[in-house]
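Participant: pasted the sequence and its predicted model underneath.
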Amino acid sequence: MAVLAVGGCRFLQTQGMVTMVKNIFVMALDEFNREMLERLQGADEMRFHSLLDMETAVDTRYYDIPLLLDRARLQLREFPGSIDAIVGFWDFPTSTMQPILRREFGLRGPSLESVLRCEHKYWFRVNEAQFAPEQTPAYAAVDPFDERYPEHVPLDYPFWIKPVRSHSSQLGFYIGDYASFADALGEIRQDIHFLARPFNELLAYAEIPDAIKAVDGWHCIAEEIISAGRQCTLEGYILNGEVVIYGTVDSMREGIYGSSFSRYQYPSDLPEGVKADMCEMASDFIRQIEFDNSPFNIEFYYEPASGQVWMLEVNARCSKSHSLLFEMVDGTSNKQAMVDVALGRKPVFPEGGGDFSVAAKFMLREHDDAFVRRVPTDEEIAAIEADMPGCRIQIVAVEGRRLAQLLHQDSYSYETALLFIGGDSVEEVEDKSRRVKARLHFELER
């Protein structure tokens, strides 16, 4: 195989055939996800370039949107080769920046407005209520700075409240009474600026109905609590109007309010009829909001006793949390759909599948703050992974810092580590997780 460079473009020459190399720009590409991208089918005909960096686009509490967009534009304009796609798997703000950059550089992808119909939590509920009122929980827009609150209650207790644009359940609170509402409003008023300001800067690029425009990034949404059932996420893509759902992942929760995810498990063991109903609902909704040419994932809740299905949230991207699970079970990650759809071609998944029948991502959590005296060393992690095929470990806690200093945590817990584990059965996966946890040596000082 030879690489040819002609007029700023790169070509692969294999056995007399010449193929143009596709340059894929990935928002804030880290090494863990680069390795997965390079294992995709057809990856030898692609070059992956990080667009922006983790430090300024993801791992921060200060998003300078004008600066980030200008840096991305400059990087793209100065690139000497073809620009064939812009993709990403992180949440806010890069997921909202992508359609702006794609539009400016003439690349395939959904419109900014259709992405916002998913990401703006209030606008999403308005669309959902019009499309499927029976699957839509009660909701209300809340201005946290309105002096009527907390005396005025937007919904009957209990309810959840969270910013109209957030991620990782940041500033999301369970509201059970007046006192918890007052406490939550205090925290939201103090911290919502780090989400509200950059979100409003991105909203300025979109055409938004007046009724939605009034509920900007400084607002929250209150939502009816749905808890008596099972949560799952459908992963799929839409290409030129054709929707394909390729997997369903179960989501397990923990904590006093069920506020924190403890495990994602693939494939889901929900009844096939329930999954089929969710697929139909997801496909109809995606088309209804005129979302096209992108991967997506949609979170649902199913109540077995009543048969009720609720649509919880739509994300205009593939889920990075699920990527390794798909690779372990199906032989390639959901990033296959992300890249292929961005290039305008139907994703091709391997026929043989992966090495395992079941895979799960475990989130190891602490529910109280602590000072991190020690985390497992790289050598200890490598030894565990070598002893246990189908195991990948990521340490989240940072030695020498408090758990409360970690970025992108929910309001009720702190992640210390992530375990990706594959096995031939749920029982084997759970057994592996117990053995891994027993060998992970953390020292936390309360």
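Facilitator: Right, received. Where do you want to start?

Participant: all contacts plus neighbour counts: C-alpha atoms, from now on.
Facilitator: Fine.

Participant: quick check, residue 49 in a strand?
Facilitator: Yes: assessed with DSSP: H, G, I helix; E, B strand; the rest coil, residue 49 lies in a strand.

Participant: that one touches residue 26, doesn't it?
Facilitator: Yes: at 6.0 Å, residue 49 counts as touching residue 26 under the criterion of Cα atoms under 8 Å.

Participant: against that first model, consider the following:
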Amino acid sequence: MKMKSAQNNIFVFGADQFNLTQMQALDSAANYRFHELFSFRQVKSGREFPVKALYEGALEQLKRFPGSIDAIVGYWDFPVSIMLPLLRKPYGLASPSYEAVLKCEHKYWCRLEQKKIVPEYIPDFCAVNPFADEPGQSITVAYPFWIKPVKAASSHLGFKVRNDAELKQAIQTIRRNIFRFANPFNYMLQFVRLPDEVANVDGNYCIVESIISRGRQCTLEGYVYQGEVTVYGVVDSIREGQHRCSFARYQYPSTIPQRIQQEMTAVTRHFLEYIDFDNGPFNIEYYWEHHQHAEDKIWLLEINTRISKSHCPLFRDVDGATHQKVMLELALGQKPDFPYRQGSYKVAAKFMWRIYKDAFVRHVPTANDLSVLKRQFPEADIQLHIHSGMYLSELKDQDSYSYEIAVIFLGGNTQKELLQKYRDVQQAMRIELEPVDGQISN
């Protein structure tokens, strides 16, 4: 029998230092003992996600652990989010069911379930096999549309398609690269009995959806505890780029009207109750179309069965704690107790520094440079994704239109102050890029 310790043993699946440091800074961290259950690099950095080795290896590591196993958590998307219910089940830990999680993770299955219960909030959609001889013949959605794999992350292999030529080009790219998510996702499908309408739509398929990128985008962060749905924050998602397909920043709190936020919350509650999602965090993305002389329109974009790690510093800066607090308390079977507007700033953002053409990296700030920057901008958290001597095209899991070279978290008391701080940090970093073909766009 495993012995219960004074501290709760919490296993972090896909642990990384940035997020571990934030969790260790929580007021409640004295009650926790964190254990790495594979590192971020082991989980996410390979050519293909080694899901079989991760699943079996995690079960073995947990089995060997001499103490009590009080919680298993993760804040990454696939394959972490989808595997957590399977790892928790042998220990009777609080968790959404695997079927409820998979209904959200499988983009086509999720749309089918939404169509049954909230059809007025979703776009026209269909499934398509990109490996069919003539994939376009099975597409029932009119141009322009968005095509993406039924399982991916960070808009990987997502394309806005306006005509036959663009569809042909997108299909060719998808065929070459879909294996990275498709093969491991297909492994995960064996753990549940799929309904007939979904059974043949595996990870090698794509979903096509009519364009819903008009209006303002936001994300509801919330949780379900013993059947009760709670939304504790709404974050605006601001896009940029030629097709407005790339995220420029996430900003909290949202400036979308409360009446719209309340309707989004009602839709969220209705759907999550319908699929029996319980005892877990979620984030759910929406678009709001505002019309002066017509009724407003709300679109449900996507559901994720985890907190958004990207929003953690934003909640810390504005509310006084990262919402990893919510994730941890739920995983321990506790009702979350999350602060409100107790942070140091009135507004906060995660800026995603993007470049829109491939380039060779001539110079990036050294570790010492970043330490100097931290003293100059003490409120900034900087994550650099590139190093000198690489090409931007070597970055993994990017969206289809840009390269994310760094993320910068900042807080401020007004949006104007926040944007100026971001420009100042960018300039101080002195990143040097040499274009591969033509002028660099950023």
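Facilitator: Yep, that arrived. In this text the structure is predicted, and so the values were computed from the model without any measurement.

Participant: please state their TM-score.
Facilitator: The TM-score (TM-score structural alignment, normalised by the length of the second structure) is 0.95; 432 aligned residues with a Cα RMSD of 1.4 Å.

Participant: show me where the stretch 51-200 of the first structure has strands.
Facilitator: Using DSSP state E, counting those that start in this stretch, the strands found in the stretch 51-200 of the first structure span residues 85-87, 139-142, 159-163, 173-175.

Participant: what residues in the second structure pair up with the last one?
Facilitator: To tie it back to what came earlier, the one meant is strand 173-175 of the first structure. Following TM-score structural alignment, the aligned partner range for strand 173-175 of the first structure in the second structure is 159-161.

Participant: what is the burial count for residue 232 of the second structure?
Facilitator: 15 (other Cα atoms under 10 Å).

Participant: please apply the same query to residue 61 of the first structure.
Facilitator: For residue 61 of the first structure, using other Cα under 10 Å, the count is 14.

Participant: can you check which helix is longest in the first structure?
Facilitator: Criterion DSSP state H: the longest helix present in the first structure is helix 272-288.

Participant: quick one: contacts for residue 251 of the first structure?
Facilitator: Counting by Cα atoms under 8 Å, 6 or more residues apart in numbering, residue 251 of the first structure touches 230, 231, 232, 233, 261, 262, 263, 264, 265.

Participant: which two of the residues you listed have the greatest separation?
Facilitator: Spatially, the most separated pair among these is 233 and 262, at 14.4 Å (Cα to Cα).

Participant: between the two, which one's more packed in?
Facilitator: Of the pair residue 233 of the first structure and residue 262, residue 233 is the one with more neighbours under other Cα under 10 Å, namely 25 against 18.

Participant: distance of that one from residue 302 of the first structure?
Facilitator: Distance of residue 233 of the first structure to residue 302 of the first structure, computed by Cα to Cα, to the nearest Å: 11 Å.

Participant: residue 23 of the first structure too?
Facilitator: Applying Cα to Cα to residue 23 of the first structure and residue 302 of the first structure gives a distance of 41 Å.

Participant: which strand or helix spans the corresponding residue of the second structure for residue 312 of the first structure?
Facilitator: Using TM-score structural alignment as the criterion, residue 312 of the first structure maps onto residue 301 of the second structure. Taking DSSP states H and E as the criterion, residue 301 of the second structure maps to strand 297-304.

Participant: what's that strand in contact with?
Facilitator: Outside strand 297-304 of the second structure, the residues touching it (Cα under 8 Å, 6+ apart) are 77, 104-105, 107, 121-123, 212, 264, 282-290.

Participant: can you tell me which of those residues end up in helices?
Facilitator: Here DSSP H is the test, and the contacts of strand 297-304 of the second structure give 104, 105, 107, 264 as lying in helices.

Participant: map the third one onto the first structure.
Facilitator: In the first structure, the residue matched to residue 107 of the second structure (TM-score structural alignment) is residue 121.

Participant: check contacts around the closest residue to that match other than its chain neighbours.
Facilitator: What sits nearest to residue 121 of the first structure in space, not counting adjacent residues and going by Cα to Cα, 6 or more residues apart in numbering, is residue 164, at 4.8 Å. If you count contacts by Cα under 8 Å, 6+ apart, residue 164 of the first structure has them with 120, 121, 122, 216, 217, 218, 219, 220, 221.

Participant: can you count the residues close to the third one?
Facilitator: Spelled out, it's residue 122 of the first structure. Neighbours of residue 122 of the first structure using other Cα under 10 Å come to 27.

Participant: thought it was touching residue 221?
Facilitator: Yes: counting by Cα under 8 Å, residue 221 is a contact partner of residue 122 of the first structure at 6.3 Å.

Participant: more neighbours: which of residue 49 and residue 26 of the first structure?
Facilitator: Counted by other Cα under 10 Å, residue 49 of the first structure and residue 26 do not tie: residue 26 has more neighbours, with 25 against 15.

Participant: that one - that's part of a strand, no?
Facilitator: Yes: per three-state DSSP, residue 26 of the first structure lies within a strand segment.

Participant: trace it over to the second structure, please.
Facilitator: Residue 26 of the first structure maps onto residue 12 in the second structure, by TM-score structural alignment.

Participant: list the residues that contact that match.
Facilitator: 34, 35, 36, 37, 38, 72, 73, 74.

Participant: following element in sequence after the longest strand along the first structure, please.
Facilitator: For the first structure, the longest strand by residue count, based on DSSP state E, is strand 242-254. Per DSSP H and E, the first helix or strand lying C-terminal to strand 242-254 of the first structure is strand 260-266.

Participant: according to the alignment, that following strand goes to what range in the second structure?
Facilitator: Mapped onto the second structure using TM-score structural alignment, strand 260-266 of the first structure covers residues 246-252.
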